[in-house]
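**Student:** No letters, just coordinates:
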């Protein structure tokens, strides 16, 4: 059974998801034209996808380089402090620090994998020092990003699964 069958989405819903993933600001009329539905029909499908939680929200894609945050790094964090092992405490501390774009809890030797954005190497060093207060860190600087999450066509994956 495919993911689309288990989630109640069909090929038209997946086409809508694909178009909205590419451009969330597309008008309903244009979206309807691209998926061969009337504006009211596409509006109803989008509303249903939102109400069911398939579409959780819409966002802005920022150019971090233009904001002066041209250096990105991945940091593995293994908390030493018992309090830093509590997800809510860690979350609050990371959000208060700033510069953390994402944090995932993973299996393996390190507990958390962070993506951070900073101005330059000196700024990276300062942020790593702050993170080191919570635990042991291992850092890798991002050289390039051949595949960005926005480039991935989830709808195509779901259509291919059987």
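**Tutor:** Great, that's in hand. Bear in mind that the values here come from a model prediction, so they are computed numbers and not experimental data.

**Student:** From here on, just use CA atoms for contacts and neighbour counts.
**Tutor:** Will do.

**Student:** got a list of contacts for the longest strand along the chain?
**Tutor:** Secondary structure of the chain per DSSP state E: the longest strand is strand 71-79. With contact meaning Cα atoms under 8 Å, 6 or more residues apart in numbering, strand 71-79 is reached by 65, 85, 109-121, 131, 134-142.

**Student:** Need the buried ones from those residues selected in PyMOL.
**Tutor:** Only the buried entries of the contacts of strand 71-79 go into this PyMOL selection, using 16 or more other Cα atoms under 10 Å:
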select buried, resi 85+110+112+113+114+115+116+117+118+119+131+134+135+137
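
**Student:** Which ones among the contacts of strand 71-79 map onto strands?
**Tutor:** 112-118, 135-141.

**Student:** Comparison target, given below:
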């Protein structure tokens, strides 16, 4: 399903998901209808799941980014997993292996909001917080195999 041309289309979409079929076609060497047909097939097959907006959180007043790990107390992991989606500050949350059970990327307005979030999280387990200073690598593009 994902041949060389589809990989090229996917890479162009990752650069700009709003690019027109004709723009993508010029870059990958296909006609506009051919690009549209390939994208539709990739959507139907679940290769393309959605198109998203990339928001500048800093410009919306959310200046503080952090990574928080959680080592759940015995019997508290399930309760946390049922609740985590209600925290508006959580951008991403992953269940992981190792000493901690959870790693989250969060965005907050300031340290006061970070403290409030941590106060909520410590009812589920031991937390460790790392403030993000800067982004070193942008979202890595997919690479064909």
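**Tutor:** Noted; the coordinates are in hand. Bear in mind the structure is a predicted one, so any value in this text is a computation, not a measurement.

**Student:** returning to that earlier point: export the ones in strands among the contacts of strand 71-79 of the first structure to JSON lines and tack on distance to residue 41 of the first structure?
**Tutor:** Shown next, in JSON lines, are those (distance: Cα to Cα, whole Å):
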{"residue": "112", "distance to residue 41 of the first structure": "43"}
{"residue": "113", "distance to residue 41 of the first structure": "42"}
{"residue": "114", "distance to residue 41 of the first structure": "41"}
{"residue": "115", "distance to residue 41 of the first structure": "39"}
{"residue": "116", "distance to residue 41 of the first structure": "41"}
{"residue": "117", "distance to residue 41 of the first structure": "41"}
{"residue": "118", "distance to residue 41 of the first structure": "44"}
{"residue": "135", "distance to residue 41 of the first structure": "52"}
{"residue": "136", "distance to residue 41 of the first structure": "53"}
{"residue": "137", "distance to residue 41 of the first structure": "51"}
{"residue": "138", "distance to residue 41 of the first structure": "50"}
{"residue": "139", "distance to residue 41 of the first structure": "49"}
{"residue": "140", "distance to residue 41 of the first structure": "47"}
{"residue": "141", "distance to residue 41 of the first structure": "46"}
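
**Student:** Contacts only, for the residue of the first structure most remote from its centre.
**Tutor:** Most distant residue from the mean C-alpha position of the first structure: residue 38, 30.7 Å away (Cα atoms, centre = their mean). Listed by Cα under 8 Å, 6+ apart, the contact set of residue 38 of the first structure reads 29, 32.
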